[in-house]
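Visitor: Predicted model, plus sequence, below.
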Amino acid sequence: MRTDDGIPVEAVYEPCTADVGAAAETSSDRAAIVIAHGFTGSVDRPAVRRAAGVFARHAAVITFSFRGHGASGGRSTVGDREVLDLAAAVRWARALGHRRVVTVGFSMGGSVVLRHGALYTAPTASGTAAAEAAGRAGQDEAGAPAHADAVVAVSAPARWYYRGTAPMRRLHWLVTRPTGRLVGRYGFGTRIDRKEWNPVPLSPVEAAGLIAPAPLLIVHGDQDPYFPLDHPRMLADAAGDGGELWLEHGMGHAENAADESLLGRIGDWATAP
């Protein structure tokens, strides 16, 4: 795929593995789930492949590597320009004929699906707010087919620049220091942009309040070492009646901590009528 700002992004499409049933059923009758991985992840990481395998029992699946990750081009902006990568993946799903597309993001990917859900609205959206959001995201005001019909954010932060836990302090060192970026490149295979955000993107908690009428599911572990429980609660409060919150007992962080049972429940939610 290629993004609106010209970055090549590696991506994989997997058809649904469930029994199709009626012979007349086509790909457009099945949902597609687009997976947005966490920071330092990629399309071929075992946890991403495990999630894709479980989700494929429910829907077609698109996995991709964010810019600066895996075989994709560009440099990671740690959640800012990555919204364009996700938009390209959603457009691809719709170009393949899928009428319903659900985005599922983990950690950094969770913040990206929240912002994407707020900035890329359905073609029926109208009014000044929708036009402004479309312009900010690089989407034409007529409504390009890059919107999500439902959004799932797993282990997502609520606010930027959070340093309240040791893992997040280490992550900020990785992103902001030259030595850290070398570790990111050679230790984690992640090429990180050295430029600071300008302007600072819409925060996840602000985005959560703008996703409705598309449904939003927020999933978070009560043993998450990166983001404590005030993060998912802030997101759920911002989403109001349009959001649903699952606090998972004993779960750690993101795709590495999401077991098959949880992934199956997310797949059920994503494909429910």
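Guide: In hand now; what should we look at?
Visitor: When you work out contacts or count neighbours from here on, use the C-alpha atoms and nothing else.
Guide: OK.
Visitor: Show me where the chain has its helices.
Guide: 46-55, 82-95, 108-119, 128-137, 166-176, 178-188, 204-208, 230-239, 254-257, 260-271 (DSSP state H).
Visitor: nearest to Ala146, of those helices?
Guide: helix 82-95 (4.8 Å; Cα to Cα).
Visitor: Apart from its chain neighbours, what residue comes closest to the most centrally placed residue in the chain?
Guide: In the chain, the C-alpha nearest the mean C-alpha coordinate belongs to Gly105, at 3.0 Å (Cα atoms, centre = their mean). Nearest residue to Gly105 in three dimensions, chain neighbours excluded: Ala36, at 4.4 Å (Cα to Cα, 6 or more residues apart in numbering).
Visitor: now that we're looking at the one you found, how far away is Ala153 from it?
Guide: Distance, Ala36 to Ala153, by Cα to Cα, to the nearest Å: 9 Å.
Visitor: what's the overlap in contacts for the two?
Guide: 104-106, 109-110, 113 (Cα atoms under 8 Å, 6 or more residues apart in numbering).
Visitor: and which of these is nearest Asp241?
Guide: Using Cα to Cα, the shared contacts of Ala36 and Ala153 come closest to Asp241 at Val113, 18.5 Å.
Visitor: Could you pull up the contacting residues of the closest residue to that closest one other than its chain neighbours?
Guide: Nearest residue to Val113, sequence neighbours excluded (Cα to Cα, 6+ apart): Gly105, at 5.7 Å. With contact set as Cα under 8 Å, 6+ apart, Gly105 has these partners: 35-38, 111-113, 152-154, 156.
Visitor: want to compare, so here's the second one:
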Amino acid sequence: MATAAATVTGAALTATAVTFARAVVTPRRHKPDDLEVLQVGPHRVVLSATADTVVPGRYGVWTDGGRGHFRVGDVLETGRDRVTRALLGVDAGVPVPGAGRWNQYYYAGDPAVALGLAHEDVLVPGDVGALPCWSVPGPAQGASDTWAVLVHGRGATREEALRAVPVLHAVGLPCLVPAYRNDADAPGAQPGVYGLGDTEWRDVEAVARYALERGARRLLLVGWSMGGAIVLQFVARSDLAGHAAALVLDGPVVDWFDVLDHQARQAGVPVRLGRFGLHLLGHPLGRRLVGVPGPVDLRAMDWVRRAEELHLPALLLHSDADDYVPSGPSQRLAQARPDLITYVASSTARHTKEWNVDPQGWESAVREFVTATLEAAA
């Protein structure tokens, strides 16, 4: 009887660990509305108060199932269940009371629509198929032979990278903004799950090859969240890594164990059980339960442990208020490599929203780092 009970308990615990691990690697295709537009005026909008809508900064709101979009700025008033913000612009549709979804990217659309910058929609050949990519040329005068490759985070879209394009364009860099495997607008890689950077770096390699074949000599790699993990794997594993000149990392995942321990606590899963799920990702048999095509080695993506292997200058921006990827590992990595890493801390922004809270400060830090680093490497 006791043996049977223990077997049932063990099976239940394993199922919980598998469910947690599957959630980590499975793309979320449907993102539900998460706020209410309560009132709309000529220069202000009243939204339901949520953890996101009360934070200072610039953001966007999708409405009408994603067909409408408007942008908001300063918090003007707050109440128990509502927040009034400045209405900065309407990009699509007509804002009216109803359901909406928060847009941390601020911008919506492609570079031409969102930024007024000419771009070309290109398809980059990759090993899983053709990868959609926005190609934004540098300015006509002073274009650089260093190209920027901008890599969005887990479950995000290419729009996440739009916030960085204007400042990089202003310093003369052509920009490539690719989708990668298992994005909604990119080829799927069987069985349709994330590799947490362990597989996606090959798509960055394909984009790097595309840039080098078209005149780039050096590459600036920019990554948000899991995008940071992806570009770090590129510089560690790609034959083209020698062309990388520098990194810009915003809220990056530099230690998956720390991130996923945090996620387990938030989900009410015991950390030890969450760790068992992560162990399954790397186990030759356990990974089949999770559904990943090959073992995922999270230790190989622990850059706090691998700090001495870094060889490129990096700008690392991370908020202590990050609710998804805690800033502790980024701080420890910066402390381990002060010779290479310029660390910019903040205290208000939620995950990868450092630009939103302080766009001038974010752009100034990026401009100064990129200009100084590329001049030193010239």
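Guide: Ah, there it is. Only a predicted model underlies this, so the values are computations on that prediction, with no experimental measurement involved.
Visitor: if we can go back for a sec, the residue nearest to Gly105 of the first structure -> the second structure?
Guide: When the second structure is aligned by TM-score structural alignment, Ala36 of the first structure is paired with Val151.
Visitor: and if you look at Pro8 of the first structure?
Guide: So, by TM-score structural alignment, Pro8 of the first structure is matched to Ala130.
Visitor: How many neighbouring residues does that match have?
Guide: 18 (other Cα atoms under 10 Å).
Visitor: how close does it get to Ala206 of the second structure?
Guide: Taken as Cα to Cα, the span from Ala130 of the second structure to Ala206 of the second structure is 10 Å.
Visitor: got it, and Thr7 of the second structure?
Guide: 47 Å.
Visitor: Comparing these two, which shows the higher neighbour count?
Guide: Ala206 (19 against 12).
Visitor: Which residue, neighbours along the chain excluded, lies closest to whatever residue of the first structure lines up with that one?
Guide: Aligned by TM-score structural alignment, Ala206 of the second structure pairs with Ala88 of the first structure. Spatial nearest neighbour of Ala88 of the first structure, excluding adjacent residues (Cα to Cα, 6+ apart): Thr3 at 5.5 Å.
Visitor: which ones are touching that neighbour?
Guide: 9, 84-85, 87-88.
Visitor: at 10 Å instead, please
Guide: 9, 67, 81-89 (Cα atoms under 10 Å, 6 or more residues apart in numbering).
Visitor: longest single helix anywhere in the second structure?
Guide: The second structure, longest helix under DSSP H: helix 2-25.
Visitor: which one of the contacts of Thr3 of the first structure is nearest Ala207 of the first structure?
Guide: Looking across these and measuring by Cα to Cα, the closest to Ala207 of the first structure is Val83, at 12.3 Å.
Visitor: Would you check that that closest one makes contact with His116?
Guide: Yes - under the criterion of Cα atoms under 10 Å, Val83 of the first structure makes contact with His116 at 5.7 Å.
Visitor: So the two - more neighbours on which side?
Guide: Neighbours of Val83 of the first structure and His116, each counted by other Cα under 10 Å, are more numerous for His116; the result is 27 against 23.
Visitor: Could you find the counterpart of the more buried one in the second structure?
Guide: Looking across to the second structure (by TM-score structural alignment), His116 of the first structure lines up with Phe234.
Visitor: That match and Val207 touch, don't they?
Guide: No - using Cα under 10 Å, Phe234 of the second structure is not in contact with Val207, being 11.1 Å away.
Visitor: Now do the contacts for Asn103 of the second structure.
Guide: 52, 58-62, 69-72, 159-160 are the contacts of Asn103 of the second structure under Cα under 10 Å, 6+ apart.
Visitor: Check Gln263 of the second structure too.
Guide: Counting by Cα under 10 Å, 6+ apart, Gln263 of the second structure has contacts 20, 24, 257, 269, 271, 274, 323-326.
Visitor: These into a markdown table, with extra columns for distance to Ala164 of the second structure and neighbour count?
Guide: A markdown table is the format used below for the contacts of Gln263 of the second structure (distance: Cα to Cα, whole Å; neighbours: other Cα atoms under 10 Å):
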| residue | distance to Ala164 of the second structure | neighbour count |
| --- | --- | --- |
| Phe20 | 33 | 23 |
| Val24 | 27 | 20 |
| Phe257 | 28 | 18 |
| Val269 | 36 | 17 |
| Val271 | 35 | 18 |
| Gly274 | 34 | 28 |
| Asp323 | 22 | 15 |
| Tyr324 | 21 | 17 |
| Val325 | 20 | 28 |
| Pro326 | 22 | 24 |
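Visitor: I'm done for today, thanks for sticking with me.
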